[in-house]
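> Give the three-dimensional model of this entry:
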Amino acid sequence: MEGLRKSAQEVEIDHLLAEEFCCDPTFAGRFLSACQPQLFCPNFRASMAVPEPSLGGEGFGDFLVEGEAGELRVALLIEDKITASPGVRQAKRYLACAERMRGMGWDQVWCILAAPASYRGEHGEYDASIDLETVARLLRSPDLKRVAYRRAIIERALTKRATSGVKVPDLALHRMKSDYLQFVAEWCAVEDLALSFPPLRGSYYDGDSWIGPIRHSSLPDHVWLRHRLWTSVKAPAGQIDLIAKTTDAAEHERFRIERPDDAITTLFSKGKGMQISMPLPEMRQGSGFDEKIASEACRAMGNFVQWYLAG
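Model (predicted):
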């Protein structure tokens, strides 16, 4: 089954714009005049808004506005963006659809990008573009509460974009990794296991579940280890990986056929290498550092190193 194609904020804005075009007869004029470059179409009136229209077998658009300007049939193909990056050939697919529509009797079809002012996508490849900040100012109604409510929909989307990717340092995770790195350094010294771990960073974030790359003095440069303290949000499991970043067929075959007992072999980096993995109990910041799990991880890494060198 195909996953969700659009974010909730984009769907909300699609619905908002469709209603404005169809229910406010003056909105289309303000919208087209505010586009860059300005689209001149006096007396344009929208008659229908079609959500997620087919682009003639080349995917789907966000929505299509159909209408008239006097005796002319006019359509607007609108793509809205919040945080998503441009799709593959997205603007070209819109323009090709517009050309087909003109061949089917439409007098004018414009492809328009509606996106935040900070969006750095393919503005110049559409017929015109308009900032969502400007769209918010174009909303009109005698009911001031209604205007405020609808502008807030756009403001929430803009806020989401502004804060998207902003991470908050996780102090508990930093403390856990600090304890981990101190412990494994001491453990490896006692057990004479020549593993070198990455230095402690100044901050870590909620999803920083890896310790790596972890090197061994006898392993070649293209082979390293990592400890995944947890493997997903929901799965209560950790994992040790031995990774060989190589396309050498013989090495790939060895990872598949001769892997250690209970280890799992998978491709690494879309076939640019191979990895073998061993499950471990998870270690999360909520429960804190666990010496037993860290010891088990070091032993598993030592066993992987011995396996690789024995080949």
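
> From here on, just use CA atoms for contacts and neighbour counts.
OK.

> quick one, strands of this structure?
Counting by DSSP state E, the chain has strands at residues 44-51, 63-69, 72-80, 108-115, 128-131, 195-196, 210-216, 223-228, 238-244, 264-268, 273-280.

> Which of those strands sits closest to Glu10?
Nearest to Glu10, of all the strands of the chain, is strand 72-80, at 6.7 Å by CA to CA.

> what does that closest one rub up against?
Counting by CA atoms under 8 Å, 6 or more residues apart in numbering, strand 72-80 makes contact with 10, 13-14, 44, 61-68, 94, 98, 105-115, all of which sit outside it.

> again, only using 6 Å
Under the contact criterion CA atoms under 6 Å, 6 or more residues apart in numbering, strand 72-80 has outside partners 62-68, 106-115.

> Show me which residues of it are buried.
Buried residues in strand 72-80, defined by neighbour count with 16 or more other CA atoms under 10 Å: Arg73, Val74, Ala75, Leu76, Leu77, Ile78, Glu79, Asp80.

> Also stretch 181-195?
Within stretch 181-195, the residues that qualify as buried by neighbour count (16+ other CA under 10 Å) are Leu181, Phe183, Val184, Ala185, Trp187, Cys188, Leu193, Leu195.

> Mind checking which of those are in helices?
For the buried residues of stretch 181-195, membership in helices holds for Leu181, Phe183, Val184, Ala185, Trp187, Cys188, with DSSP state H as the criterion.

> Same list (the residues you listed) but as JSON lines, adding distance to Ile153.
Below are those laid out as JSON lines (distance: CA to CA, whole Å):
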{"residue": "Leu181", "distance to Ile153": "46"}
{"residue": "Phe183", "distance to Ile153": "50"}
{"residue": "Val184", "distance to Ile153": "50"}
{"residue": "Ala185", "distance to Ile153": "52"}
{"residue": "Trp187", "distance to Ile153": "54"}
{"residue": "Cys188", "distance to Ile153": "55"}
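
> Let me have the strands of the chain in JSON lines, adding distance to Arg254 as columns.
Shown next, in JSON lines, are those (distance: least, CA to CA, whole Å):
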{"stretch": "strand 44-51", "distance to Arg254": "52"}
{"stretch": "strand 63-69", "distance to Arg254": "52"}
{"stretch": "strand 72-80", "distance to Arg254": "49"}
{"stretch": "strand 108-115", "distance to Arg254": "50"}
{"stretch": "strand 128-131", "distance to Arg254": "54"}
{"stretch": "strand 195-196", "distance to Arg254": "23"}
{"stretch": "strand 210-216", "distance to Arg254": "20"}
{"stretch": "strand 223-228", "distance to Arg254": "14"}
{"stretch": "strand 238-244", "distance to Arg254": "11"}
{"stretch": "strand 264-268", "distance to Arg254": "10"}
{"stretch": "strand 273-280", "distance to Arg254": "10"}
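
> Next, the structure of the following sequence, for comparison with the previous one:
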Amino acid sequence: MADSTQDFKELNRKAWNKEAVPRFELPEFKALSKLSVLKYLTIGSNGQSASLSDKEAYTVDEINKSCVENRSIKAKEEASALGNKVNTDIWCIFDKDDKGTSEEPLEILDFACGPGNVTLALLDSLPLEKSYRITGIDLSEDFVDAYNKRVDFPNVHAEALDILGKEDVLKNRKFDIAVCTMSLHHISDLELLCKRIATHLKKGGWFLAMDFDGHAIFSGKEAVKRGIAHSTLEPEKITNLFEKAGLSQILVERGFRLEYSKEQKLTIAQRKEVNPEEHHPDLGKKKLCIVAGRK
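Predicted structure coming up:
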């Protein structure tokens, strides 16, 4: 069993290599990233600091076809075709009263960015009228290479960096928003991670993370083989970690999930027969949560 941060780093490098990149083109992987962005944009917009999701199940097709549509804040106030509104306290560039006169772009960190699915979903969602810069970081050089090939946009790039090492690889860089999507359960030292992320937030900046609400898919040796450091991870634990890192104004939304069609379930089952190592064969059965905290 792996029992150190370095062990899990190597396990994740092995699990998430160039052979894993094509998985992120699968409909369920794209939908998961788009769902995370929908939730990042709208968390807390109902005025509640902690709540059950107003919608439990989001179908893969629904998310992929009609996630976030308004790229013009002048035309719409709603964040998406699903009827949720943007929390402009976090995403100020959606504020219709903000004229966007600042010369400084909104700085966004996509931590554990993979080959770029979340960044692509952000780019599809953020308003064209405003200025922003997205930096992706990941342990996997293969993922970073794929990211920089897939995400060909100005002011967007990824780097292969280990922010849990001894050196502060991000140096003096500061971000307005940091996101971490379905990766906390892969990080053995979550307390250190949250503190490092918080260090690189600007004053008033936000850290938003989406992960399992409760049990991950794998446990024991199967989990370790896939670089999973935490088989259980609840919003209460994430909240505690955020608070230890000096974050406040904690927002929590939980109890939502992806829902697969019968055809998608059949396709996933067929893939699993071909490849027993299929990483997320039963993702549609798992509840998810989002936690956000402000520096």
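
> Any chance you could compute the TM-score here?
The TM-score (TM-score structural alignment, normalised by the length of the second structure) is 0.25; 117 aligned residues with a CA RMSD of 6.0 Å.

> Sort out which of the contacts of strand 72-80 of the first structure are buried, if you could.
Among the contacts of strand 72-80 of the first structure, those scoring as buried are 62-68, 106, 108-115 (criterion: 16+ other CA under 10 Å).

> Just the closest of these to Thr265 of the first structure, please.
After measuring these against Thr265 of the first structure - CA to CA - the closest member comes out as Asp62, at 41.1 Å.

> For Ile264 of the first structure, the count of nearby residues, please.
Neighbours of Ile264 of the first structure under the rule other CA atoms under 10 Å: 15.

> surely it meets Met274?
No - with contact defined as CA atoms under 6 Å, Ile264 of the first structure and Met274 do not form a contacting pair (10.6 Å).

> how about the buried residues of stretch 181-195 of the first structure, which pair is most distant?
Farthest-apart pair in those is Leu181 and Leu193; separation 14.3 Å (CA to CA).

> show me where the stretch 51-200 of the first structure has helices.
Secondary structure of the stretch 51-200 of the first structure (DSSP state H, counting those that start in this stretch): helices located at 90-103, 132-138, 144-163, 171-191.

> would you list those helices in TSV and tack on distance to Cys23 of the first structure?
Converted to TSV, the helices of the stretch 51-200 of the first structure look like this (distance: least, CA to CA, whole Å):
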stretch	distance to Cys23 of the first structure
helix 90-103	24
helix 132-138	14
helix 144-163	13
helix 171-191	51
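
> Met48 of the first structure is nearest to which of the ones you listed?
With CA to CA as the measure, helix 90-103 is the member of these nearest Met48 of the first structure (15.6 Å).

> angle of that closest one against strand 108-115?
Here helix 90-103 of the first structure runs at 160 degrees with respect to strand 108-115, directions being taken by axes from the mean of the first three to the mean of the last three CA atoms, to 10 degrees.

> report the angle between the axes of helix 90-103 of the first structure and strand 72-80?
Regarding helix 90-103 of the first structure and strand 72-80, their directions subtend 170 degrees when assessed with the same axes, to 10 degrees.

> which ones are touching Ser136 of the first structure?
Actually, residue 136 of the first structure is Ala rather than Ser. Arg151.

> hmm, 10 Å instead?
Taking CA atoms under 10 Å, 6 or more residues apart in numbering as the criterion, Ala136 of the first structure is in contact with Val147, Ala148, Arg150, Arg151, Ala152, Ile153, Ile154, Glu155.

> Common neighbours of Ile264 and Met274 of the first structure, please.
Asp241, Phe255, Arg256.

> Roughly how far does the closest residue to the last one other than its chain neighbours sit from Ala172 of the first structure?
Read that as Arg256 of the first structure. In space, and not counting its chain neighbours, Arg256 of the first structure is closest to Thr265: 5.9 Å by CA to CA, 6 or more residues apart in numbering. Between Thr265 of the first structure and Ala172 of the first structure the distance, using CA to CA, to the nearest Å, works out to 32 Å.

> follow-up on the earlier one: with respect to Met48 of the first structure, which of the buried residues of strand 72-80 of the first structure is nearest?
Compare each of the buried residues of strand 72-80 of the first structure with Met48 of the first structure using CA to CA and the shortest gap goes to Ala75, at 9.6 Å.

> Distance of that closest one relative to Ile293 of the first structure?
When CA to CA is applied, the distance between Ala75 of the first structure and Ile293 of the first structure equals 62 Å.

> and what of Ser129 of the first structure?
Shown here: Ser129 of the first structure relative to Ile293 of the first structure, a distance of 55 Å by CA to CA.

> ok, Leu17 of the first structure touching Met48?
No - at 11.7 Å, Leu17 of the first structure and Met48 do not qualify as touching, with contact defined as CA atoms under 10 Å.

> so what sits against both of the two?
Residues touching both Leu17 of the first structure and Met48 (CA under 10 Å, 6+ apart) are Cys23, Val65.

> returning to what we had before: give me the more crowded residue out of Ser129 and Ile293 of the first structure.
Of the pair Ser129 of the first structure and Ile293, Ser129 is the one with more neighbours under other CA under 10 Å, namely 25 against 17.

> Test my guess that that one contacts Ala34.
Yes - in terms of CA under 10 Å, Ser129 of the first structure counts as a neighbour of Ala34; the distance is 8.8 Å.

> which residues in the second structure form helices?
Chain-ordered helices for the second structure, with DSSP H as the definition, fall at 5-15, 27-42, 60-66, 117-125, 141-150, 190-199, 220-225, 235-244, 262-274.

> Adding distance to Ala178 of the second structure and mean neighbour count, write the ones you listed out as a markdown table.
As requested, the helices of the second structure are exported to a markdown table (distance: least, CA to CA, whole Å; neighbours: other CA atoms under 10 Å):
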| stretch | distance to Ala178 of the second structure | mean neighbour count |
| --- | --- | --- |
| helix 5-15 | 20 | 18 |
| helix 27-42 | 10 | 23 |
| helix 60-66 | 22 | 17 |
| helix 117-125 | 11 | 22 |
| helix 141-150 | 17 | 20 |
| helix 190-199 | 7 | 19 |
| helix 220-225 | 26 | 16 |
| helix 235-244 | 13 | 18 |
| helix 262-274 | 31 | 13 |
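
> for the ones you listed, which one sits closest to Trp206 of the second structure?
Per CA to CA, nearest to Trp206 of the second structure of the helices of the second structure: helix 190-199, 8.4 Å.

> Give the other helices and strands that that closest one contacts.
strand 175-181, strand 201-212, helix 235-244 (3 or more CA pairs under 10 Å, 6 or more residues apart in numbering; DSSP states H and E).
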